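J.: Need coordinates for the following:
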Amino acid sequence: MMNETITEKPDFDFENFTFGVQATDQMLVAKYENGSWSNFQIGPVKNISLSPLAMCLHYGQTVFEGLKAFKTVDGKVNIFRLESHFKRMNRSLERMAMPPLPASCFIDGIRELVNKESHWVIDDPEYALYIRPFAIATENKLGVDASHEYLFMVVLSPLKAYYNRPLRVLVETTYIRSARGGAGAAKNGGNYGASLLPQQKAKQAGFDQIIWLDASEKKYIEESGTMNIMFILNGKTLLTPALSDSILDGITRDSILKLAPELGLEVEERTIQITEILDRVGAGEKVEAFGVGTAAVISPIKEISYKDELFETYVEEDAVMYRIKNKLSEIRRGISPDHFGWSDLV
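T.: Sure, this is the predicted structure:
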């Protein structure tokens, strides 16, 4: 099904690089036409050619995923939660009126691609190989309609710490990420494009990220920048917004929710008013706040700005969020047993 290629050890500085700029040597490409996916190929990374009429350039039919491969302590490569990402990709495709991918393309294709590029996965607990599957509409037509032709591609890129220090975040009270009934639960390009301006403004004001509130009342917490958001209250309770069609069903979010009881934490998924969190901080409670996502894993938040008032959250070395991160890393690297069945070894 896939083309056979041979690659050499990459001439690459694994100590000094910028995430997302360097791809590995090979990529996967598949086409959808005449009602089915076909022509799955693995070959050298190269530019693609599109007509200026390609529908992805006009009507937003783009969907992507992000997952990681890790080197385990026994020398294998672990593609973490591959099947979960496959299922979420297809949910996003359905929401964007795009055809679902067969497992033979997504799961088997990624396994084979990562296996061929396994020399890019080094034995370093702070390192991972980032896997970016994505699909775009390619039919050449102007007209608001679902395309009949698509490309599915997978590229790989080396990744180290996404955020290497605790974050300062701004609660966004003007713009929204998504509204109920919209496409907020789908991992599509439009959601991220619409977030760029408010994030840019936040950075210009000295913040690293933003906290998104709900669209209708602008008082309930939804996400943080490109991540789900969680809180730990007084070292005992893990609190996170309940899922809805305006919140992405994060795979890292799901992993942490399943791990939390093993670390003695109570778990609450519910609506959370921003004032509840800030009132707890103001009352002297120990509140940990952090973003969670595939690229970032766990990103501690040290300051939250809301209506020109600054609130400091707990980020000291004994914070529970670091224990969660370490436990997740141990499973990914094969140090702790994976009784959840999350690991896909190649």
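J.: okay, CA-based contacts and neighbour counts for the rest of this
T.: Noted.
J.: and the closest residue to Gly66 other than its chain neighbours, how far is that from Gly264?
T.: Excluding the flanking residues, the one nearest Gly66 by C-alpha to C-alpha, 6 or more residues apart in numbering is Arg132, at 5.0 Å. Per C-alpha to C-alpha, to the nearest Å, Arg132 is found 34 Å from Gly264.
J.: Of those two, give the one with the bigger neighbour count.
T.: Of the pair Arg132 and Gly264, Arg132 is the one with more neighbours under other C-alpha atoms under 10 Å, namely 18 against 12.
J.: so who does the more buried one touch?
T.: Phe64, Glu65, Gly66, Leu67, Val154, Val155, Leu156, Ser157 (C-alpha atoms under 8 Å, 6 or more residues apart in numbering).
J.: Also this sequence, please, to line up against the first:
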Amino acid sequence: MAFALNLYPVTYIARYNPETEKWDEEWLESDKVTYDELMAMSEADRKAVLDKRNQMGLPSVSYTSQYAYSCFEGMKGFPTKDGGVAIFRPEENGKRFNNSMKGLYCPAFPVDQYVKASVEFVKRNAALGYVPKYNPDWEKTDYADADSIYMRPFMNSEGAIGVGCSKQPYVVICATTVSAYFKKGLDGAVITNRIRATPHGTGYIKCASNYVISALAKKEAEQAGFVECVYLDAVHHKYFQEGSSCNIFFVLKDKTIVTPELGDTILPGITRKSVIALAKEKGYKVEERPVSVKEVQKKAVECFVTGTAAGISPMSSITDLNGKKTVFGEGFGPVAKELQHELKGRQYGSLEDPNHWNTVVIPGNK
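T.: Presented below is the predicted three-dimensional model:
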């Protein structure tokens, strides 16, 4: 599993108050066990601590638990080379989270409150040692095995039953551990005949319900020996959309980088947006437009996917619905490798951050 339910001790919870039209905030500290103390415990004692942290006291019967009526974010905090800690582009996650809540017709969480809460969340957990230390050896592999803080803000509805929209939602920020996103031993991507999102649906929202289809399609891909599945559009069934939980890019023979254009069926990824900006800075031509299977089979020389958990991950091949396999090669192609080096270098502070994407939580001292 890429994710483990090993929650940090401090959790942020806010709830919308319709009388004041503001969000009432609360900090839950399940325990004061530091990271070093946790690691020194026996397996049984550690499990008892983690089980306690996993209990947040949210309604068990709600629009969220009954109908997957929820939205969430994934973002990361990084230990930086100068000894500090920073969160990567939290304001962008805040904007998307706000837009997702509006799309669900519930009160939307303010972006500035989202960023402020995220910064304070990392500070409080860092005080208990739950922030990885920077390791210079990470630079040798462009941070392929580097540690980070995986933050999961999410919306949960009030207690309810019967299909409806939330009027007093909760917003929670927790954090957990994350390892390599894709399973080892599997290879390449396969096009699935499942449809992730349809026009006028919720594909543009980071909505919990969207990920049911993703889980099924990815499970089927893994059972067939592939590491990832890729969706086609719901109307023509010939244009790429995205992966199970990541955006997709192709590099053509002339070095043009193409990626499906955003719309109401594709999630506007923060990593996607950052990669497009970095590619343009490096002088690459980037096109956001419909990308067909046939075009990729004829012209593409690299394929990679992007996401908070996936980072930039190369796909060695894509197999279509008829079993035709388009091979791009093992590991990173030259374009993806250059972009990975730049993205990770900026996130971990080994390269300059000219766009000021990192929000500093703990200043460095080197």
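J.: Got a TM-score for the two of them?
T.: For these two chains in superposition, a TM-score of 0.88 is obtained (TM-score structural alignment, normalised by the length of the first structure); 323 aligned residues with a C-alpha RMSD of 2.0 Å.
J.: quick one on the thing from earlier: and the residue nearest to Gly66 of the first structure, what pairs with it in the second structure?
T.: Using TM-score structural alignment, the partner of Arg132 of the first structure in the second structure is Arg152.
J.: Would you mind getting the average deviation of whichever helix or strand its match is part of from the first structure?
T.: Using DSSP states H and E, Arg152 of the second structure maps to strand 149-156. Aligned to the first structure and superposed, strand 149-156 of the second structure gives a mean residue distance of 0.5 Å (mean C-alpha distance after the TM-score superposition for the first structure).
J.: related to what we said a few turns ago, measure the residue nearest to Gly66 of the first structure to Leu167 of the first structure for me?
T.: 25 Å.
J.: Tell me where the stretch 51-200 of the second structure has strands.
T.: 75-79, 85-88, 149-156, 170-178, 189-191 (DSSP state E, counting those that start in this stretch).
J.: Out of those strands, which is the most enclosed?
T.: Among the strands of the stretch 51-200 of the second structure, ranked by average contacts under mean count of other C-alpha atoms under 10 Å, first place goes to strand 85-88 (a mean of 27).
J.: tell me which strands and helices that one is in contact with?
T.: Strand 85-88 of the second structure sits against strand 75-79, strand 358-362, with contacts defined as 3 or more C-alpha pairs under 8 Å, 6 or more residues apart in numbering; DSSP states H and E.
J.: could you dump these to a markdown table with distance to Pro169 of the second structure?
T.: Shown next, in a markdown table, are those (distance: least, C-alpha to C-alpha, whole Å):
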| stretch | distance to Pro169 of the second structure |
| --- | --- |
| strand 75-79 | 21 |
| strand 358-362 | 27 |
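J.: who wins for proximity to Ala224 of the second structure among those?
T.: Across those, Ala224 of the second structure has its closest neighbour in strand 75-79 (30.1 Å, C-alpha to C-alpha).
J.: Could you tell me where that closest one falls in the first structure?
T.: Going by TM-score structural alignment, strand 75-79 of the second structure sits over residues 67-71 in the first structure.
J.: And the strands of the stretch 51-200 of the second structure: which comes nearest Lys133 of the second structure?
T.: The nearest among the strands of the stretch 51-200 of the second structure, by C-alpha to C-alpha, is strand 75-79 at 6.1 Å.
J.: ok, back up a step: I'd like the strands of the stretch 51-200 of the second structure written out as JSON lines, with distance to Pro110 of the second structure added.
T.: Formatted as JSON lines, the strands of the stretch 51-200 of the second structure follow (distance: least, C-alpha to C-alpha, whole Å):
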{"stretch": "strand 75-79", "distance to Pro110 of the second structure": "17"}
{"stretch": "strand 85-88", "distance to Pro110 of the second structure": "18"}
{"stretch": "strand 149-156", "distance to Pro110 of the second structure": "13"}
{"stretch": "strand 170-178", "distance to Pro110 of the second structure": "11"}
{"stretch": "strand 189-191", "distance to Pro110 of the second structure": "37"}
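J.: Please identify which of those is closest to Asp353 of the second structure.
T.: Nearest to Asp353 of the second structure, of the strands of the stretch 51-200 of the second structure and by C-alpha to C-alpha, is strand 85-88 at 10.7 Å.
J.: mean distance, the closest one to its aligned residues in the first structure?
T.: In the superposition with the first structure, the average deviation recorded for strand 85-88 of the second structure is 0.5 Å (mean C-alpha distance after the TM-score superposition for the first structure).
J.: can you list contacts of that strand?
T.: Here strand 85-88 of the second structure has contacts from 75-80, 119, 347, 357-364, using C-alpha under 8 Å, 6+ apart.
J.: Point to the residue nearest the middle of the second structure.
T.: A centroid search over the second structure (C-alpha atoms, centre = their mean) returns Thr308, at 3.4 Å, as the residue closest to the centre.
J.: Now check the first structure for the residue matching that residue.
T.: Under TM-score structural alignment, Thr308 of the second structure pairs with Thr294 in the first structure.
J.: gap between that match and Ile256 of the first structure?
T.: 12 Å.
J.: ok, which stretches of the first structure are helices?
T.: Assigned by DSSP state H, the first structure shows helices spanning 56-59, 82-95, 103-116, 189-204, 251-259, 274-282, 320-332.
J.: Pull out the buried positions in the second one.
T.: Read that as helix 82-95 of the first structure. Using 16 or more other C-alpha atoms under 10 Å as the test for burial, helix 82-95 of the first structure gives Leu82, Glu83, His85, Phe86, Arg88, Met89, Asn90, Arg91, Ser92, Leu93, Arg95.
J.: residues in contact with the equivalent of Leu257 of the first structure over in the second structure?
T.: Taking TM-score structural alignment, the alignment pairs Leu257 of the first structure with Ile276 from the second structure. Ile276 of the second structure makes contacts with Val286, as judged by C-alpha under 8 Å, 6+ apart.
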